[in-house]
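Student: can't give you the sequence, but here's the structure:
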């Protein structure tokens, strides 16, 4: 992924000439492959890891490659790394990697996911319900214009959003929807079989001390109570991606780099470590 191509894609998104930009894919027909769907009539299952990727860590990689949770072990047909250039909580700050640099690091992460059927995309949509609707519309248009398959082939798509517990808490926060009633209506469309039929898989974080662990358990319980109250409990699954990786965070990587602590290199892939050093990212001026 060339930097100029990334910048051009960002401009198209920010100027509103495109809702979703697919900037990299391992197959030209992504999310489809040369093989037919796993079962006739079954949905095309796509996992979506939406993150700020500032920078991508081994925790991102483990979550991006995580299998579907029990009891449904049907493999994902495709995977997507997604960056929104407008985040509901995080604004681009001085010293952060630019969106173009993050896209290039996402491309390196996609290489480490081989042989998975994976793509990298960007959009300008801060909420998960908005991302779900935009991605489904993009995929319907992509299938309709595909020259590699019968035009009548328009598979039903089921998106599974992979996220951390902190992100799940934001998904269930009324302040992002304007009101509790708006949130209930939006999430009903997001999860309903006759709506988006999307799913959420949440990775539990490993906390450094007992107090943090207790706070994390409290956050998870609040989320479970909210989901039970809304009747969407079966639409959200919790997984563990390994104690050694689940404690890694992008903010910790940035902090270690700023302090000159070289142990950050063990928290990212080799390719991303090289990219960070070559571009002198996250170091104090």
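Tutor: Thanks, I have the structure now. Keep in mind that this is a model prediction, so the values were computed, not measured. Numbers count the residues shown, from 1 in each chain.

Student: for the rest of this, base every contact and every neighbour count on C-alpha atoms.
Tutor: Noted.

Student: tell me where the chain has strands.
Tutor: 20-25, 44-50, 78-84, 118-123, 157-164, 199-203, 236-239 (DSSP state E).

Student: would you mind giving those as a markdown table with mean neighbour count added?
Tutor: Formatted as a markdown table, the strands of the chain follow (neighbours: other Cα atoms under 10 Å):
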| stretch | mean neighbour count |
| --- | --- |
| strand 20-25 | 19 |
| strand 44-50 | 23 |
| strand 78-84 | 23 |
| strand 118-123 | 24 |
| strand 157-164 | 22 |
| strand 199-203 | 22 |
| strand 236-239 | 17 |
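
Student: ok, and what's touching stretch 75-84?
Tutor: Outside stretch 75-84, the residues that touch it by Cα atoms under 8 Å, 6 or more residues apart in numbering are 30-32, 37-38, 44-53, 64, 67-68, 103, 106, 110, 116-126.

Student: one step back: of the strands of the chain, which approaches residue 191 most closely?
Tutor: strand 199-203 (6.4 Å; Cα to Cα).

Student: centre of the chain to that closest one, how far?
Tutor: 10 Å (Cα atoms, centre = their mean, to the nearest Å).

Student: that one to strand 157-164, inter-axis angle?
Tutor: With axes from the mean of the first three to the mean of the last three Cα atoms, to 10 degrees defining the directions, strand 199-203 sits at 20 degrees from strand 157-164.

Student: outside of stretch 181-191 itself, list whatever touches it.
Tutor: 129, 132, 172-174, 176-177, 195-199, 230, 232, 235.

Student: what about the helices in the stretch 51-200 of the chain?
Tutor: Ranges of helices in the stretch 51-200 of the chain, per DSSP state H, counting those that start in this stretch, are 58-64, 99-112, 128-145, 165-171, 180-191.

Student: what's next to stretch 236-244, contact-wise?
Tutor: Here stretch 236-244 has contacts from 59, 62-63, 66, 69, 199-206, 246, using Cα under 8 Å, 6+ apart.

Student: check the gap between residue 66 and residue 38 for me.
Tutor: Using Cα to Cα, to the nearest Å, residue 66 is found at 18 Å from residue 38.

Student: show me the contacts for the closest residue to residue 264 other than its chain neighbours.
Tutor: Nearest in space to residue 264, with sequence neighbours left out and distances taken as Cα to Cα, 6 or more residues apart in numbering, is residue 253 at 5.3 Å. By Cα under 8 Å, 6+ apart, residue 253 lies in contact with 55, 264, 267.

Student: put this next to the previous one:
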């Protein structure tokens, strides 16, 4: 296991966003559909002659309901790889067409979430440009079929292989602590837990960067990483610290603050103005 400490600075746009084209999804949806930008090219030739033959792509997969400061902090955390440098060549914000616990997402709701994710991707890209991080211009948004990270890893890799020729690719999934626990829960895999883990870590060569949570002690963390279902893969899990203000924020907290009209919390937790504008325009989370 790789363990690092980072302060993933959480910034956000104060200026109104520019007008963006409506999002139109094809029907039926393919296993992978790139929503934004159409110029997302993770295997662009500028990386093919690096000393490392592998292009690393940070994948942030969430329900984004709505996108908030914890999502942004995870994206920044993974973007700077917990050590102040930026080894990621591209980033991808992923919305699954279904959820392992909640089922499928309706198309109107999906379009709205993707619109908010696009606003976050634009802000993150601008943030990376200010910091001089590698991968500026390579922050994408996609819809991917499948409820499990293992399925999404496969579909992302298939799309990249089909559309781009280039070096080897490593997908690094940025997850929160609760999500990592669910990732290793056998109930989502039936009798094929080991097969799915082998597919994700060994065949796809995907890995995980996990944000620590403030109320989880080092002892609890070590117990989990040493547990029977996890210890075999702990070297593929990088544990990192995130910005304090994002540690305990959840989508449920944000939706409740919006419903109750707690403007101060909303402005603090939804740090991208474009996301706030979409919520206001669509009158989301009022009921």
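Tutor: Nice, thanks for sending it over. Note that this is a predicted model, so its numbers are computed, not measured.

Student: quick one: contacts for residue 235 of structure 1?
Tutor: Per Cα under 8 Å, 6+ apart, neighbours of residue 235 of structure 1: 191, 199, 200.

Student: with adjacent residues omitted, what lies nearest to whichever residue in structure 2 pairs up with residue 55 of structure 1?
Tutor: Matched to structure 2 by TM-score structural alignment, residue 55 of structure 1 sits across from residue 66. The shortest distance from residue 66 of structure 2 to any non-neighbouring residue, by Cα to Cα, 6+ apart, is to residue 251 (6.3 Å).

Student: what about the one you found, neighbour count?
Tutor: When neighbours are defined as other Cα atoms under 10 Å, residue 251 of structure 2 has 18 of them.

Student: do residue 172 of structure 1 as well
Tutor: The burial count for residue 172 of structure 1: 19, using other Cα under 10 Å.

Student: need the longest helix for structure 1.
Tutor: helix 210-230 (DSSP state H).

Student: helices and strands around it, which ones?
Tutor: helix 165-171 (3 or more Cα pairs under 8 Å, 6 or more residues apart in numbering; DSSP states H and E).

Student: what sits up against the helix it packs on?
Tutor: Contacts for helix 165-171 of structure 1 (Cα under 8 Å, 6+ apart): 127, 128, 176, 202, 203, 204, 205, 216, 219, 220, 223.

Student: now stretch 136-144 of structure 2
Tutor: For stretch 136-144 of structure 2, using Cα under 8 Å, 6+ apart, the contacting residues are 30-37, 40-42, 89-97, 114, 117-118, 121-122, 124-126, 128-129, 152, 155-156.

Student: ok now it, how far from the chain's centre?
Tutor: 10 Å.

Student: which ones are touching whichever residue in structure 2 pairs up with residue 21 of structure 1?
Tutor: By TM-score structural alignment, residue 21 of structure 1 lines up with residue 33 in structure 2. When contacts are counted by Cα under 8 Å, 6+ apart, residue 33 of structure 2 is found next to 142, 143, 144.

Student: need these in a markdown table (columns: distance to residue 20 of structure 2).
Tutor: Converted to a markdown table, these look like this (distance: Cα to Cα, whole Å):
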| residue | distance to residue 20 of structure 2 |
| --- | --- |
| 142 | 16 |
| 143 | 18 |
| 144 | 22 |
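
Student: okay, now the match of residue 55 of structure 1: neighbour count?
Tutor: Count around residue 66 of structure 2 with other Cα under 10 Å applied: 24.

Student: one more: residue 153 of structure 2?
Tutor: If we define neighbours as other Cα under 10 Å, then residue 153 of structure 2 has 24 of them.

Student: contacting residues for the equivalent of it over in structure 1?
Tutor: In structure 1, residue 153 of structure 2 lines up with residue 132, judged by TM-score structural alignment. Counting by Cα under 8 Å, 6+ apart, residue 132 of structure 1 touches 159, 190, 196, 198.

Student: roughly how far apart are the residue nearest in space to the middle of structure 2 and residue 50 of structure 2?
Tutor: Central residue of structure 2 (Cα atoms, centre = their mean): residue 60, 1.0 Å from the mean position. Counting by Cα to Cα, the gap from residue 60 of structure 2 to residue 50 of structure 2 is 24 Å.

Student: could you do residue 112 of structure 2 as well?
Tutor: Taking Cα to Cα, one finds residue 112 of structure 2 at 38 Å from residue 50 of structure 2.

Student: comparing these two, which residue is more hemmed in?
Tutor: Counted by other Cα under 10 Å, residue 112 of structure 2 and residue 50 do not tie: residue 112 has more neighbours, with 20 against 11.

Student: quick check: chain neighbours aside, which residue is closest to that one?
Tutor: Once chain neighbours are set aside, the closest to residue 112 of structure 2 by Cα to Cα, 6+ apart is residue 278, at 7.8 Å.

Student: return the residue of structure 1 aligned against that neighbour.
Tutor: That one, residue 278 of structure 2, aligns with residue 275 by TM-score structural alignment.

Student: run a quick neighbour tally on that match.
Tutor: Quick note: residue 275 of structure 1 (other Cα under 10 Å) scores 16 neighbours.

Student: over to the one 4 residues further on?
Tutor: Residues within reach of residue 279 of structure 1, counting by other Cα under 10 Å, total 11.
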